[in-house]
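Visitor: Sequence plus the predicted model coming up.
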Amino acid sequence: MAVSAAAPNPLAPPWLHVPADANALAPGLWSRTVSREGGTLTVGGVAASELAERFGTPLYVIDEDDARSRAVEVRRAFDDAFAEVGTAAKVYYAGKAFLSVEVARWMDAAGLFIDVCSGGELAVALAAGVDPERLGFHGNNKSLAEIERAVEVGIGAIVIDSLQEIDRVAEAAARHGVRQSVRLRVNSGVHAHTHAFLATAHEDQKFGIGLEAAVDAVARIRSHDSLAFKGLHCHIGSQIFGADGFAESAARLLTLHRQLLEGGDVPELNLGGGFGIAYTSADDPAPIDQLARRIAETVAAGCEELDLPLPVVAFEPGRSIIGTAGLTLYTVGTTKDVPVAFQDDGESALRRYVSVDGGMSDNARPALYEADYSARIANRVSSVPPALVRVAGKHCESGDIVVDAEYLPGDVAPGDLLAVPATGAYCFALSSNYNYLGRPPVVAVRGGDARVIVRGETIDDLLARDAAYDPAAARPTASKERNQA
């Protein structure tokens, strides 16, 4: 249903254009099974209104077919691209984006390895039945207990992040009588985000070690009989739309890779992840198969120039697999129009605040990174012209914004159901109990069915963690005396 044209609101950011139809679902933002049927948004063959009625809101919804198919497509893209240049690829699903037992099983079934970065994430992957040999363990400060557990279960690779970790992992491996495979995380001096990248001599960050220190660090790794050096690891950033940053980083790493070959085998090169997705209509990430081909060609050309054998090349996508497969449903509670001055003479325009029943506890990315999202009314369509809205959460925090700027039909009202796309990555993973809100459930939808894959938290769950809470002594909020007053 098309809506009438509306003039742009001067408070809108330059990239946000007034839509011809404020009900339309922008391509690239939503999972592949999302559509409108009779005006109602559906995902996986299930109506958003039915999901809200059955499971409540806020609600994380994961399109299972979309997540599974993207995992297979990403793996095939890198497999095919590197097979064409004469080597193989390894694709690790970056569990930090979203990890649950069910999702770990999906990734495993799609043929992906899985990257974890804590003892908890390791426990989830093992609970899913993933072969420990197909796991990698990241982190800049792995505890002794985490290292011990990883070695004990036979993890496939540990990414060494500091000089101290070399000895810690070596000692744990020696205790268990195994030779533990490790990679060394290095900083290439390349930092990438979206289309741009910056190349410097050094990086000031907590992860990894500098290129200039890597030769000595690898020699130290090789000095331990209980360690097997597999290769270098580097991560250049996140939400990357192009291949130029990867190309520059690969070129720098291959120069170091050549030096390391003088002391022994270097069978692998891990270029990390960070491939981006679309969160708004202004985002235009390159297709993953194009990125894979460009990176493969760059690595092959670099190896040819340096007269190097092609290593196995590993990657760690997370957001690009699970991000677009997810959406979050909210219920609108209140709306208010706020006049905002935009000129020195005091001329103002209206910004409509649409408050929903979730917020920064279920999506911290806008508050943490000023991340932009989109939204649509999910339970109906409207012919009312669009209005500029800011979707706000319910937390006692002025920075609690879910969608900073969006055009929705001007009759958006309390009781409406809002859908925010592309929330599969880093929303559930970063969720909290701020203001004592329970974390929402996660529901997987597929073929007209919906099932809970992560249970939501109740007030009872939250109180159960409070050591001073005594259910038997709990009182109602108002005393009898007050009620009688």
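Guide: That came through, no problem.

Visitor: okay, CA-based contacts and neighbour counts for the rest of this
Guide: OK.

Visitor: Would you mind identifying the next helix or strand past the strand ranked longest in the chain?
Guide: In the chain, assigned by DSSP state E, the strand with the most residues is strand 326-341. Next helix or strand after strand 326-341 toward the C-terminus (DSSP states H and E): strand 348-356.

Visitor: Can you give me the buried ones in the longest helix seen in the chain?
Guide: Counting residues, the longest helix found in the chain (DSSP state H) is helix 64-84. If you call a residue buried by 16 or more other CA atoms under 10 Å, then helix 64-84 has these buried ones: 64-82.

Visitor: The residue lying closest to residue 434 once chain neighbours are set aside - how many residues pack around it?
Guide: Of all residues not flanking residue 434 in the chain, residue 361 sits nearest, at 5.8 Å (CA to CA, 6 or more residues apart in numbering). Using other CA atoms under 10 Å, the number of residues around residue 361 comes to 24.

Visitor: just residue 211 next, same as before
Guide: Residue 211 has 18 nearby residues by other CA under 10 Å.

Visitor: residues contacting it?
Guide: 186-188, 256 (CA atoms under 8 Å, 6 or more residues apart in numbering).

Visitor: Helix, strand or coil: sort out the residue nearest to residue 434 for me.
Guide: coil (DSSP: H, G, I helix; E, B strand; the rest coil).

Visitor: Quick check: it vs residue 368, distance?
Guide: Distance of residue 361 to residue 368, given as CA to CA, to the nearest Å: 12 Å.

Visitor: ok, second structure coming up, stack it against the first:
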Amino acid sequence: MEINERGHLQIGGCDTVDLATQYGTPLFVYDEAFIREQIRALHRTFRELGVNYEISYATKAFCTMAMCQLAHQEGLTLDVVSGGELYTALKAGVPAANIRFHGNNKTLAELEFGVASNVGIFVVDNFVELAALNDIGQRHGKTVQVLLRIAPGIEAHTHHYISTGQQDSKFGFDLESGQAERAMAAALDAESVRCIGLHCHIGSQIFDPSGHVAAAELMCELYAAGVRMGLPFSVLNLGGGFGIRYTQDDHPTPVADYLGAMVAAVRKEIDRYGVGMPSIWIEPGRSIVGAAGTTLYTVGSQKVIPDVRNFLAVDGGMTDNPRLALYDAEYVAVMANKMAERAEETWTIAGKCCESGDIVVRSAPLPEPQMGDILAVLATGAYNYSMVSHYNRIPHPAVVFVRDGKSRLVVERETWEDVVRLDRPLEAE
């Protein structure tokens, strides 16, 4: 953490207290230079490993037009999972050929939109989608390029809500039951579908590369089987899920070590099966933007229950960060305007929503708080803004990018008028 001469938390050369004054709170602040360096480090690692590769930014982690543009500028393709994310990427000027369309239940309207927009790759999740894409491709006179998403049966050591690669999952063609082989045969027979490879994603916030290595080994066996079937395979997409550090108890493996282990496993297995080395694709999201984001709040009321708990309320909560309620997530909080002061007590940071479970941070050692202080919750760059809601009709926060001492507003703060803009009153009787 960077502290300036005023004793304030500083991000990207900008005083966070000044940011809170200028833009209001709650406020998402992203360190733009940090994001760009995370991406460039991935490129360097792949180049050093000497393989053909693609890095696709998982927009579900944080999707705005500005973020889509930044990822495109840094040589990434975009992984989208809905018509809304696809529309955002296209509006940001990202070429459709550079977009990979995911999702376990793409609607027919979304599939039509994607094909009509010339999306580069569809990651097919099930037999219904495969048949629908073949039909849409025939009607549009197009050949639709796809990857088949496989559930390899690897269970990541993470929260069960964010484990996706195991057999009991809504995602992908099951490997163990033979669905994957049947899907490859169906793709081979589909005249308007060209299947160029396989995809898997075993979960999120994973610290140990062994799961990715095991998945890579299984996927290489299936990849070789597809090549022998006559499929025009050239891509093996091993997903993302690389963990980040939220608290001092988190010890994630550096992503470069992940990639080294994954590439080594693919090289070994592909050589054993005697087929050509595929292009290796990954889909990081959290590891690119998670640590780059900080949420600023203004401190409000307090409630001290002797020998039980100290509650400190802020002007946001589960409407801008539902991750504690969803995943039991943990965060670090600091008092942005009192960084030079010693922590006096431990506080539970509560939100303003009408829910007992509206807690942002369970345990935060802080200096003596006062109404109007600026609280910063760190590492909120992934799955926070993406999950904002209008519960209690609370407007969505603003988002700023900071770099070299300058700030740029990339998402305006909603107003109460915005919240009711689509409402329609009852007609007079």
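Guide: All right, it came through fine. Since we're looking at a predicted model, the values are computed, not measured.

Visitor: For the two chains, what TM-score is obtained?
Guide: TM-score of the superposed chains, computed with TM-score structural alignment, normalised by the length of structure 2, equals 0.95; 423 aligned residues with a CA RMSD of 2.0 Å.

Visitor: Verify the stated contact: the residue nearest to residue 434 of structure 1 with residue 428.
Guide: No: contact between residue 361 of structure 1 and residue 428 fails when scored by CA atoms under 8 Å: they sit 9.1 Å apart.

Visitor: Please pull up the equivalent of residue 15 of structure 2 in structure 1.
Guide: When structure 1 is aligned by TM-score structural alignment, residue 15 of structure 2 is paired with residue 47.

Visitor: Now for the nearest residue to its match once chain neighbours are set aside, how many residues are close by?
Guide: Using CA to CA, 6+ apart and skipping the chain neighbours, the partner closest in space to residue 47 of structure 1 is residue 41 (6.0 Å). Applying other CA under 10 Å, we find 25 residues neighbouring residue 41 of structure 1.

Visitor: need the contact list for residue 41 of structure 1.
Guide: So residue 41 of structure 1 contacts 34-35, 47-49, 378-380 (CA under 8 Å, 6+ apart).

Visitor: Residue 209 of structure 1 contacts residue 160, correct?
Guide: No: checked against CA under 8 Å, the pair residue 209 of structure 1 and residue 160 is beyond contact range at 9.5 Å.

Visitor: Which of those two has more residues huddled nearby?
Guide: residue 160 (31 against 22).

Visitor: Which position in structure 2 pairs with that one?
Guide: Using TM-score structural alignment, residue 160 of structure 1 lines up with residue 124 in structure 2.

Visitor: What distance do you get for its match to residue 256 of structure 2?
Guide: In terms of CA to CA, residue 124 of structure 2 sits 28 Å off from residue 256 of structure 2.

Visitor: for residue 126 of structure 2, same thing?
Guide: Computed as CA to CA, the residue 126 of structure 2 to residue 256 of structure 2 distance reads 32 Å.

Visitor: ok, those two, which is more surrounded?
Guide: Set residue 126 of structure 2 next to residue 256 and count neighbours by other CA under 10 Å: residue 126 wins out with 22 against 16.

Visitor: Need the counterpart of the residue nearest to residue 434 of structure 1 in structure 2.
Guide: By TM-score structural alignment, residue 361 of structure 1 lines up with residue 319.

Visitor: which ones are touching the closest residue to residue 318 of structure 1 other than its chain neighbours?
Guide: Among residues not flanking residue 318 of structure 1 along the chain, residue 94 sits closest, at 4.4 Å (CA to CA, 6+ apart). When contacts are counted by CA under 8 Å, 6+ apart, residue 94 of structure 1 touches 114-116, 273, 316-319.

Visitor: What distance do you get for residue 94 of structure 1 to residue 429 of structure 1?
Guide: Relative to residue 429 of structure 1, and taking CA to CA, residue 94 of structure 1 is found at 12 Å.
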